[in-house]
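A.B. asks: Give me the fold of what follows.
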Amino acid sequence: MVVFFVMEILPIEVTAMGAIGILLLFDVLTWQEAISGFSNPAVITIGAIFIMSRALVKTGFLEVFADFLAKKGGNRKWLTIFIFLLTVSIISGFINNTAAVAIFIPLGIDLCQRFRISPTKVLLPLSYAAIFGGTLTLIGTSTNLVVSSIMEEMNMAPFSMFEFTKLGLIFLVLGTLYNMIISKWFMPSRSIISSLTRKYHMGSFLTEFKVGEDSPLIGNAYKDLDISQKYNLQVYKIIRDSKNIRFNLQNIIIREGDIFLVHINVKDMLKFKDEMKVLLLTDVKMNVAELTGKNHVIVEGLVSQQSALIGKTLQEFDFRNRYGSFVLAVKRQRELLRDKIAHIRLKFSDTLLIMVPKERLEILRTSNNLIVLEELDIHLRYERYWWFSILVIPAVMLLVAFGVIPIVKAAILGAILLLVMRTLSIQDAYESISWSVIFLIASLVPMGIAIQKTNLDEVTGNLIIGIGTLIGGGEGLDPVIILAVLYGVTFILSAFISNAAVAVMLTPIGIMLATILNVDPRPFLVAICFGASCSFMTPMGYQTNMMVFAPGQYRLKDFFQMGIPLTLVFWITAVYWIPRFWAF
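C.D. replies: This is a model prediction of the structure:
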């Protein structure tokens, strides 16, 4: 199962459900236990928070607030970036941090445009800021809610709303200083601002060209015209009369109507189109008037986590008719695409190059399916009871913090009030929920039960104690050493597996460790929360890392080089402060 999680052979929620099916088949779990995750308080709370976050995002308040604070920095570049990253962290403590990054990627790119710096220097720190900002409160990340829910089921006192804040603030200070250092001196300037969209260089996209009747390519082999070097493109195949030509491409004599499937960057894409008299293609063929129309703009769209595009082709989604727009090219950061654009099944964080009529841009921008990386439209949207959407999350947090009502009750009531007052439509509510996250966590909860029933928690706990004994050098083992080992195991697993999965699997083990050592389990559970949430070392370790991977033109080594030092700093910090804030 771990291999399936790491390799993502199937969607991770499907892998989790498959594991539950196996446990149910072999009677490790009863059917009641197998479906218990869907009534788990954490799952219900997370769903309600998605709805409340969507209502807040819809008002435009967060963009206005962040833009207002950023402008306080004036023309002082690094002060403005510092304010921006700090704002991201604080807001991520109040709303889902994936939603926060979706809002702030375009704002971050706008700052880069303003100060003429590469987005590569800002977007990875933006993701990191959202990640450690989520550790400020109970609702900042789903991991905290999942662990707290398991504690409650085991008749332990759950975490309070601001119980994480004292350590979270230390992480915030250290993380923000670290972000500023790497942003200014260590992040590469790989992604260039001056591109077709005037925001940043797009890297190589997969796209298609059709040879026009007056193209100078006709009658020549493309090696004769040296187009690979001149336009920095790579041809994967030529489609002629519905036949795919994949071999000896450089020597094929080109004919009118041939279709080239190529990887090319945006700047050279338009240059190649104009000079070689070829037509760009999309999922549905466009005519020349549509391609050259002055009322169109070209923007990039990042496929969001809850996008209905995920798992579908552009034709199946009917992209052109839904948005009146054309997808010119597709980019995927960790996989080489060689299929026709219309046949590519889209994934989370894929980047689409879209030609859209100016009058349809707002429809595309307000869609939950795409994060449009384009010029910003920053203003408050005065919809029905818009002010209530701004107040509901702080009200929920205060009611929970003062013990007036439990968090699950407060979150449900907040979401219901937003729907009843029509500040959010029921369709918006459905679309706001990341159903993959809901199904993943609901499927993982029974796995925690299975770990306890099979005594895997005790076996793993003893293994961790064995490692701690080797490190500590004998008997009279200090629980702080076990805490350090547990935190280390947690962040290593989280680099490759969903942080929610890691939290569910390790929480019973943390409780068992406390039982074996005869100490309070709370410090161990805090370590699991922070270790699972603070995943900086890989793009797949956290959704926000995946979201900035393509726009920032990052490479895997960037995450290792920038993420490992920050992870080690947080590890040392957590091991020092957790026993002082939560005594054994």
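
A.B. asks: For the rest of this, base every contact and every neighbour count on C-alpha atoms.
C.D. replies: Fine.

A.B. asks: And the host helix or strand of Phe171, what does it pack against?
C.D. replies: For Phe171, the host element (DSSP states H and E) is helix 165-181. Applying 3 or more C-alpha pairs under 8 Å, 6 or more residues apart in numbering; DSSP states H and E, one finds that helix 165-181 makes contact with helix 77-92, helix 120-133, helix 556-581.

A.B. asks: quick one: which of those is nearest Ile393?
C.D. replies: Ranking the helices and strands packed on helix 165-181 by their distance to Ile393 (criterion: C-alpha to C-alpha) puts helix 77-92 first, at 11.2 Å.

A.B. asks: what does the next helix or strand after that closest one contact?
C.D. replies: Using DSSP H and E, the helix or strand that directly follows helix 77-92 along the chain is helix 97-115. Counting contacts by C-alpha atoms under 8 Å, 6 or more residues apart in numbering, the residues outside helix 97-115 that touch it are 53, 57, 62-63, 67, 77, 81, 84, 88, 91-92, 118-119, 122-123, 126-127, 130-131, 133-134, 140-141, 193, 198-200, 304, 371-376, 543-544, 547-548.

A.B. asks: Next, the second sequence, to be compared with the first:
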Amino acid sequence: MEQIIFAGILLSAITLFATRVLPFEATSVLVLVSLALTGILTPQQALSGFSNPATITIAAMFVLSAGLIRTGALEFLVRLLRSTAKQSAFRLLVMLAIVVGLSSAFLNNTPIVVMMIPVALALSRQTDVKPSKLLLPISYFAILGGTCTVIGTSTNLLVDAAYREHGGPGFGIFDFAPLGICYFLLGTLYIFLFDKKLLPDRAPLSSMLPSDRGATFVTELTVGAEASLVGKLLRDVLPPGKEGVRLLEIVRGEEVIFAGQALDETVAPEDSLIVEGTPQGITSFIEQEGVQIASVVEDAERVEVRSMDLSIAEAVVLPDSPFVGRTVSMLGLNRLYGVKLMAIQRHGRQHRYHLRGMRLAGGDVMLLQSDRRGLDALRETGAVLVVEGVDHLIVNKAGAPLALGILIGVIALATLGVAELPIIAAAGVGILMATGVLRPREAIASMDSPVLFLVAGSIPLGIAMEATGLAQGLVNVVLATLGGMGPIAVLSGFYFLTSLLSSFLSNNATAVLMAPLAFGVASALGLQPQPFLVAIAFGASASFATPVGYQTNTIVMGPGGYTFGDYFRFGLPLNIMLWIAATILIPVFYPLLPVN
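C.D. replies: Coordinates of the predicted model:
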């Protein structure tokens, strides 16, 4: 009976984690309470995820990463990108692979990608490359680079902690490097070969604006049934080079059509035209064609646009944003920041109506209208990534050498085995705050609470899988299915199943739930568990075919204008290639040795 109850809790948790109906924090707390109240785990076991060494280390690495980024310690890498990219798109892609991959091997992936998005948008102008050719590769470079060290991704830290809790020696800082480097090289080669062929040519609205806009403005115009341009080709109404006004994109229903593809479209009632031009040019166009300036949402009400003398910008709702799950009217964007909402783009579809009651999700792109002060205030909340072709990096440059030195010290001491990694990483955090490089408030804010709660809630699920015998039952199913094919087939199957789950479920949750199976299968086969744990670590990180399995994939979706199909088309072949590589290379670098 206990196993049936736990199976219900587990399935409910997986469903909630995958669908994100509730915030990760809420789901994790409900899981802990359910496991304790049903008696499946003791209260100490149910709460053990919060004191787990992996949770402590992950939290500390968030703070250490924030220390480097907030002090501009990585500015030299950005300067290197600018100086070497020149006018070559391929050279820019190579430098992005080096910079992002190297950074992600030692720092948390999410802030690295957030930092690089505005840099990539600025460089895309310089090299005349669409941002959609750069942003998804940046996410992939971060994922691949993170596999190279035990601290490169929280997944590796969780697998390391599970190994130690089961009496193993754990993994050293660079134990994942042999396979991780091969992964990175294979993945990078794939991106270089197929970036142009498989990725779309799209750009966010902000990247289509000239770098020096002068006295031009951007606004949205709606086409009524009585407008004179209804039935005309856009090429005739707004031809390229038209003085005073220029078409950026057209919104038809939920579809966004960029100017290059829209010129041969016939204007229809209810279309919305996003245009840039001088106030005189836009006003003249409105009077001539009978269109109207669109309305905007000011918190709880929709109002007419009162001025064109405002900036239009796109802001991506980050996966860990406090905005997630809240309706637009609850946010108080206009009251708090003077920011007005024009539309929301989700999964490549544009939403302009019923916005006030719409609940935001991670990866949503808000089309905003505001002055510079309002956008800066919104950016400072850390809840969104304001997408612009400029990069704001340096905050406290004086602390950069110390922040970099602390990270190097943490890596060196952990490599030498002076103390356990959680203790060393926590000491680094303490030094950052004691020296004033980061204020305590900044350190706390840098910790990704959804990720930490997800980890703390998943670890007890792994304990309960073993305690109830469910893990052993699943092990028997795996052995009955693949056991007759040999240990390499079982290893390959483990990798495949882990990679499949991480495409829809968080990579961290996937790793925690698969770890008990790895120990059970290894024990049944009389083998050491290390190769199976490596398969889980790399399989959980190999989330390329969907935007939901890995946070960085979600973050670049809006700025790159990607759809689910783009991820599937570009990421699935990479998933398959790395699965084959893992099947061949894991037994080479981590032999399938019998238990002594």
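
A.B. asks: that older thread, of the contacts of helix 97-115 of the first structure, just the buried ones, ChimeraX syntax please.
C.D. replies: Remark: buried members of the contacts of helix 97-115 of the first structure, expressed as a ChimeraX selection using 16 or more other C-alpha atoms under 10 Å:
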select :53,57,62,63,67,77,81,84,88,91,92,118,119,122,123,126,127,130,131,133,134,140,141,193,199,200,304,371,372,373,374,543,544,547,548
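
A.B. asks: one step back: can you tell which of the helices and strands packed on helix 165-181 of the first structure is closest to Gly466 of the first structure?
C.D. replies: Set against Gly466 of the first structure and scored by C-alpha to C-alpha, those come closest in helix 556-581, at 18.4 Å.

A.B. asks: which residue numbers in the second structure go with the closest one?
C.D. replies: Helix 556-581 of the first structure falls opposite residues 564-589 of the second structure when the two are matched by TM-score structural alignment.

A.B. asks: After superposing, tell me the mean distance of that stretch to the first structure.
C.D. replies: Stretch 564-589 of the second structure: mean distance to aligned residues in the first structure after superposition is 1.4 Å, counting by mean C-alpha distance after the TM-score superposition for the first structure.

A.B. asks: what's the counterpart of Leu193 of the second structure in the first structure?
C.D. replies: Aligning on TM-score structural alignment places Leu193 of the second structure opposite Ile181 in the first structure.

A.B. asks: Can you report how many residues neighbour that match?
C.D. replies: Residues within reach of Ile181 of the first structure, counting by other C-alpha atoms under 10 Å, total 13.

A.B. asks: now it: how far from Val480 of the first structure?
C.D. replies: Applying C-alpha to C-alpha, to the nearest Å, the value for Ile181 of the first structure to Val480 of the first structure is 30 Å.

A.B. asks: likewise Val526 of the first structure?
C.D. replies: Val526 of the first structure sits 13 Å away from Val480 of the first structure when distances are taken as C-alpha to C-alpha.

A.B. asks: Neighbour count for those two, which is higher?
C.D. replies: Taking Val526 of the first structure and Val480 together and counting by other C-alpha under 10 Å, Val526 has the greater number of neighbours (26 against 18).

A.B. asks: contacting residues around the aligned partner of Leu68 of the second structure in the first structure?
C.D. replies: When the first structure is aligned by TM-score structural alignment, the residue opposite Leu68 of the second structure is Leu56. With contacts taken as C-alpha under 8 Å, 6+ apart, Leu56 of the first structure has the following neighbours: 62, 389-390.

A.B. asks: To what extent does the helix holding Phe171 of the first structure diverge from the second structure after superposition?
C.D. replies: Using mean C-alpha distance after the TM-score superposition for the first structure, helix 165-181 of the first structure ends up 0.9 Å from its aligned counterpart in the second structure, as a mean over the superposed pairs.

A.B. asks: Pull out the buried residues from that helix.
C.D. replies: The neighbour-count check on helix 165-181 of the first structure (16+ other C-alpha under 10 Å) flags 165-172, 174-176, 178-180 as buried.

A.B. asks: Correct me if wrong, but Arg422 of the first structure is in a helix.
C.D. replies: No - residue state for Arg422 of the first structure (DSSP: H, G, I helix; E, B strand; the rest coil) corresponds to coil; a helix is not indicated.

A.B. asks: What sits closest to it if chain neighbours are left out?
C.D. replies: Taking C-alpha to C-alpha, 6 or more residues apart in numbering as the measure, Arg422 of the first structure lies nearest to Arg384, with 7.0 Å between them; neighbours along the chain are not counted.

A.B. asks: quick one: which of the helices and strands packed on helix 165-181 of the first structure is nearest Phe348 of the first structure?
C.D. replies: Within those, the stretch nearest Phe348 of the first structure is helix 120-133; the backing value is 15.8 Å (C-alpha to C-alpha).

A.B. asks: and Leu477 of the first structure, how far is that from Arg580 of the first structure?
C.D. replies: Note on Leu477 of the first structure: its distance to Arg580 of the first structure, by C-alpha to C-alpha, is 18 Å.
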